[in-house]
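In: sequence below, structure please.
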Amino acid sequence: MTERTTTPGGRHSAIVLAVVLACQLMVGIDATIVNIALPEIQTQLHFSQTGLAWVFNAYTLAFGGLLLLGGRAGDLLGRRRMFAFGVLLFTAASLLGGLATQSWWLVAARALQGIGGAMASPNVLSLIMSNYEDGPRRTHALSVFAVASSASLALGLLAGGALTSAGSWRWVFFVNVPIGAAILILTPIFVHETETHRGRFDLVGAITATIGVAGLAYGVIRTATSGWGDPITIAVFVAAVLVLVCFILVEKRAEQPIMPLRLFADRRRAAAYVNTLLVPSTIFAVIYFLTQYLQEGFGYGPLATGVAFLPMTVVLMGVVRLVGRLIKRWGTRPVMAVGIAFVTAALLWLTRLTSGSGYLADVLGPLVLLGVGAGLTTVALSVTSLSGVRREDSGAGAGLFQTLQWTSWSLGLAVLVTVYHQAATEGGGVAESLARGTASAFAGASVIAVIALISTLIFVRSAIQPGAPAAPADPPAGKVPPEQAEAGARSRD
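Out: Presented below is the predicted three-dimensional model:
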């Protein structure tokens, strides 16, 4: 049975975009908004230093481990239904987090937030894809989505600093309640349910994907305190890899897999997936390490640290307004390559940080370059990764894209934190160690960015050719003869 569906490009599409992006901003901001409030949380709820890390880790583990499940559930049960369920759970968990009086209570609330975010977030992309036909309007919508996703990380720092300074750490949770309530009220009015697809739910695939991704994320998180050589850490990584291999074998045999392997059949899309594992880690590294450097090296307070990232956010928001036209004129591959080149330049500039560096001379310029690069790259990656995905696979495709982004943040950060600690412990004063470690982390991120740039130039092909009309989404399997489908794929490449 098919429920009432949205009409792509309908008169309420702008309102639909605003509603779903409000959710994306709320979920994305919560990845960083708590960071600045952690010292106050530790004091009031009596967290140990190790236990305090789980305020962040509980969210990332639940979110990263369940994204694929949330995306596929939207395909089978209805994307608006799963979106609303995720927002409801996220909002309720935020209220519980703000009311927490015990450390375990807050950690549990953060895990529930992660589950709610994983149910809602992949369906944000699916609802955008359903409301906008393939072409300039969809590219613009994806551009706005990209800026919301990228800006949410920096906005989380600003909001966390402002709320903690003006009130208390509890407001970083309470602020989600009115936003979530508004989304829940507007969703049934303006967002119609999308097409649902009959079939069996891939329960084994969902379980193995969740365990594998969560295990990988836990292993990465553990390296920050136990190191890469810790036996338990190694055992967790081995187990996670084995479970993920089982997941792939299950998906090859499943009638309706949670992650259709045909998503990787398009070489253009597969290459974009590789870059999605590389590029976001370098952008997130700047936010993570500069947040610490500004507070510990420059002595900035929480609010000042958030404000320091505003130039990057403003530039990024300006760039994404132009990306749709740039892609239409030049194609996604050149835009992606230029974007990664800007990111690389920003990282190389940041490797020059010393204990005597200043914000205007050594930080502002790289942040502006990063804003340009992030705006160009994230939009081009999302368009390339999602272009041509079948309608029945859009939830799974969105879930996979966001899972790769989240994995990039976790894995990349773990590697770069290791680089940071090795450089910072080589001796010298506190200020010198901080600057040396931070510069070394950015040097490592530069290497990752260069690899992504080479991958783009050699393997990535444009999802949209310059001046060519956008190709429609792939039809359901069996509706187009193989030779015609192959010819269509070649024309899109």
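In: drop to CA atoms for contacts and neighbour counts, all remaining ones
Out: OK.
In: name the helices or strands packed onto the helix or strand L348 falls within?
Out: Here L348, judged by DSSP states H and E, is contained in helix 332-350. Here helix 332-350 touches helix 267-296, helix 364-386, helix 430-459, going by 3 or more Cα pairs under 8 Å, 6 or more residues apart in numbering; DSSP states H and E.
In: and the angle from it to helix 430-459?
Out: 160 degrees (axes from the mean of the first three to the mean of the last three Cα atoms, to 10 degrees).
In: please identify the most buried of the helices and strands packed on helix 332-350.
Out: Of these, the one with the most neighbours on average (mean count of other Cα atoms under 10 Å) is helix 364-386, at a mean of 26.
In: for whichever helix or strand comes after that helix, buried residues please.
Out: Downstream of helix 364-386, the next assigned helix or strand under DSSP H and E is helix 394-424. Using 16 or more other Cα atoms under 10 Å as the test for burial, helix 394-424 gives 394-421, 423-424.
In: so which helix or strand takes in V16?
Out: helix 13-29.
In: not counting its own residues, what contacts the following helix or strand past that helix?
Out: Per DSSP H and E, helix 13-29 leads on to helix 38-45 as the next helix or strand towards the C-terminus. Helix 38-45 is contacted by residues 47-49, 52, 101-103, 169 when judged by Cα atoms under 8 Å, 6 or more residues apart in numbering.
In: recalculate using a threshold of 6 Å.
Out: 102-103 (Cα atoms under 6 Å, 6 or more residues apart in numbering).
In: for comparison, sequence B:
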Amino acid sequence: MSASAATASHPTNAPSGSPARRWWVLVVLAMTQLIVVLDGTIVNIALPAAQQELELSDTQRQWVVTAYALAFGALLLLGGRIADYWGRKRTYLVGMVGFGAASAFGGFAQSGTELIIARGLQGVFAALMAPAALALLTVTFSHGRDRNTAFAVFGTVAGAGAAVGLILGGVLTEFVDWRWCLLVNVPFVIVGLIAGLILVTESKAEGDNRYDWLGAITVILGLGSLVYGFTLAEGGWGSADTIGFLALGAGLLSLFVVIEMRVAQPLLPLRIVADRVRGGAFLMQMIVGSVMIGALLYLTFHLQIVLGFPPLEAGIATLPMTVAIMIVAPIATKLLPAIGPRPLLIVGPLIAAAALVYLSRITADGDYFVQVLPALLVLGIGMAMIFVPMQNLALTGVAPHDAGAASATANASMQIGGSIGLSVFTTVYASVTDQATVTDQASQLVAFTQGYSAAFIAAAVGLVIASVIAIVCIRGRKEDLLPSGDQQAVHLG
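Out: Below you'll find the predicted structure:
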């Protein structure tokens, strides 16, 4: 899930060379995208084993996922600017080194705190590495059919990364050790570094480029306070700490808006989010991120902890949703120019919400093929109907010099939505399980299942809200809503 302001600038020293060399650059950059997306899900399958070995609390378990998504999402805008201003190759290489070091640190973590810190550092360096990779791809394939092919490959890798993460996480956890879900990044990083040094040419934006450091610091602290406040809500929404951090986060984000209105080169030009259609798409991406990152984590817990699936089987058991997305996405792509994005964005969330409601009917002694599989297939159908138009709308009508910031905002919305959603779902889960009467292992599994069910219902409510957002915000003629020709912007994630 990556973005950059690369499309927003005129590159200098753009990568050049033989056509064969350009395709090798694509292979390297696509591998980078795979690592970034894969790491958002690979630890999901490993978490039960890691929790048991490191004696993590449920809150710490949540933060193993949240730390990566939050750091990644909060720093994406700044990462894109650093890549453009400092140099895309340089930023890419530094991001790779840092990501590899953070992965190694996490693989040898001896406590929950160390693991959470490692995941946060992974997110920090992913926010450098991912935007730089997309920026390099943009200047390497600047136009024509080769550009379309390159971005199609890059997007396919991004879409498959989450599924690969679940499967690979299952294989490594079951047959090697959960720590290899982090250590596996190291050989990829080494290959990426060597290939990047040999194949990639430096490029950067021209002109007087100034960093909006005040805006960057404000938005990072604001998002961090907001997510942490939601995490504290597990202990009660009325506590002083919960209210304080939520208020602090809201205040800092309001200050960020004021700063962006006044600085000459804002981190996020407000005209990007002020547009009703794009703003609606960003809000929907936050909700979709909460479902894909937050709610589905509890599905992997149900499969392993309650149904007793080994890690590999748990990873494979989630594949039907991915298969459904891959089958329906091309159909939705063909429907898009015919009916426009609005019907898909209204109906898609409702279909996905219905799937989550069905999934909430799980029981501790239930059958996967009856209670889970149908829901995953329907959820995949609904998500495919959302993904296709939502990605296009995120950049529709964006001026070329704003395309990078808009793409970063879209990706950041997904990651931050996942962080906040996971915090909310954890609070809902904890409020249900804390009230359950647990006398033995069987009653404990029942309590877990009730908590997971409540989280699925909360996610379904979010998707219904997404449908309402589409009704209110996604308005206009389909010809105006869909980019065409040379104006079409690219968003991957």
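In: TM-score for this pair?
Out: The pair, once superposed, lands on a TM-score of 0.83 when counted by TM-score structural alignment, normalised by the length of structure 1; 472 aligned residues with a Cα RMSD of 3.5 Å.
In: point to the residue nearest the middle of structure 2.
Out: Among the residues of structure 2, the one closest to the centroid is Q415, at 4.1 Å (Cα atoms, centre = their mean).
In: so that residue makes contact with A69?
Out: Yes: taking Cα atoms under 6 Å as the definition, Q415 of structure 2 is a contact partner of A69 at 5.2 Å.
In: tell me, how many residues neighbour the aligned partner of L347 of structure 1 in structure 2?
Out: Superposed on structure 2 with TM-score structural alignment, L347 of structure 1 falls opposite L356. Residues lying near L356 of structure 2 (other Cα atoms under 10 Å) number 28.
In: quick one: L356 of structure 2 and A436 of structure 2, what's the gap?
Out: Relative to A436 of structure 2, L356 of structure 2 is positioned 22 Å away (Cα to Cα, to the nearest Å).
In: in the stretch 1-150 of structure 1, which spans are helices?
Out: 13-29, 38-45, 49-77, 79-98, 103-131, 136-166 (DSSP state H, counting those that start in this stretch).
In: give me the element Q435 of structure 2 is part of.
Out: Going by DSSP H and E, Q435 of structure 2 is not part of any helix or strand.
In: same thing with G212 of structure 1?
Out: For G212 of structure 1, the secondary-structure element it belongs to, assigned by DSSP H and E, is helix 203-226.
In: what does that helix contact?
Out: Residues contacting helix 203-226 of structure 1 (Cα under 6 Å, 6+ apart): 61, 65-66, 69, 233, 236-237, 240, 243-244, 247, 414.
In: please repeat the previous calculation with a cut-off of 8 Å.
Out: 57, 60-62, 64-66, 68-69, 230, 233-234, 236-237, 239-244, 246-247, 250-251, 257-258, 407, 410-411, 414, 417-418.
In: which one is the residue opposite I454 of structure 1 in structure 2 once aligned nearest to, not counting chain neighbours?
Out: Matched to structure 2 by TM-score structural alignment, I454 of structure 1 sits across from V468. The shortest distance from V468 of structure 2 to any non-neighbouring residue, by Cα to Cα, 6 or more residues apart in numbering, is to I346 (7.2 Å).
In: ditto for P341 of structure 2
Out: Here the residue nearest P341 of structure 2, using Cα to Cα, 6+ apart, is P389, at 5.2 Å.
In: contact partners for the counterpart of the one you found in structure 1?
Out: When structure 1 is aligned by TM-score structural alignment, P389 of structure 2 is paired with A380. Going by Cα under 8 Å, 6+ apart, A380 of structure 1 touches 327, 332-333, 335-336.
In: and with 10 Å instead?
Out: Going by Cα atoms under 10 Å, 6 or more residues apart in numbering, A380 of structure 1 touches 139, 142-143, 146, 272, 323-324, 326-327, 331-337, 339, 374, 462-464.
In: before we move on, what about L244 of structure 1?
Out: L244 of structure 1 touches 205, 208-213, 215-216, 238, 250, counting by Cα under 10 Å, 6+ apart.
In: roughly how far does the aligned partner of Y92 of structure 2 in structure 1 sit from L416 of structure 1?
Out: Here Y92 of structure 2 is matched to F83 in structure 1, going by TM-score structural alignment. To L416 of structure 1, F83 of structure 1 is 34 Å away according to Cα to Cα.
In: returning to that earlier point: which one of the contacts of L244 of structure 1 sits closest to Q295 of structure 1?
Out: Within the contacts of L244 of structure 1, the smallest distance to Q295 of structure 1 is 30.3 Å, found for L216 (Cα to Cα).
In: and the closest one? What does it align with in structure 2?
Out: Under TM-score structural alignment, L216 of structure 1 pairs with L226 in structure 2.
In: residues near its match, how many?
Out: 25.
In: next: the one 4 residues further on.
Out: Here the count is done by other Cα under 10 Å, and F230 of structure 2 has 25 residues near it.
In: follow-up on the earlier one: so which of the helices and strands packed on helix 332-350 of structure 1 comes closest to A468 of structure 1?
Out: Going by Cα to Cα, the one of these nearest A468 of structure 1 is helix 364-386, 14.9 Å.
In: distance from the closest one to structure 2 after superposition?
Out: Taken over the aligned residues, the distance from helix 364-386 of structure 1 to structure 2 averages 1.7 Å (mean Cα distance after the TM-score superposition for structure 1).
In: kindly reformat the helices of the stretch 1-150 of structure 1 as JSON lines containing distance to G358 of structure 1 and mean neighbour count.
Out: Formatted as JSON lines, the helices of the stretch 1-150 of structure 1 follow (distance: least, Cα to Cα, whole Å; neighbours: other Cα atoms under 10 Å):
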{"stretch": "helix 13-29", "distance to G358 of structure 1": "27", "mean neighbour count": "22"}
{"stretch": "helix 38-45", "distance to G358 of structure 1": "26", "mean neighbour count": "15"}
{"stretch": "helix 49-77", "distance to G358 of structure 1": "30", "mean neighbour count": "24"}
{"stretch": "helix 79-98", "distance to G358 of structure 1": "37", "mean neighbour count": "24"}
{"stretch": "helix 103-131", "distance to G358 of structure 1": "36", "mean neighbour count": "26"}
{"stretch": "helix 136-166", "distance to G358 of structure 1": "20", "mean neighbour count": "23"}
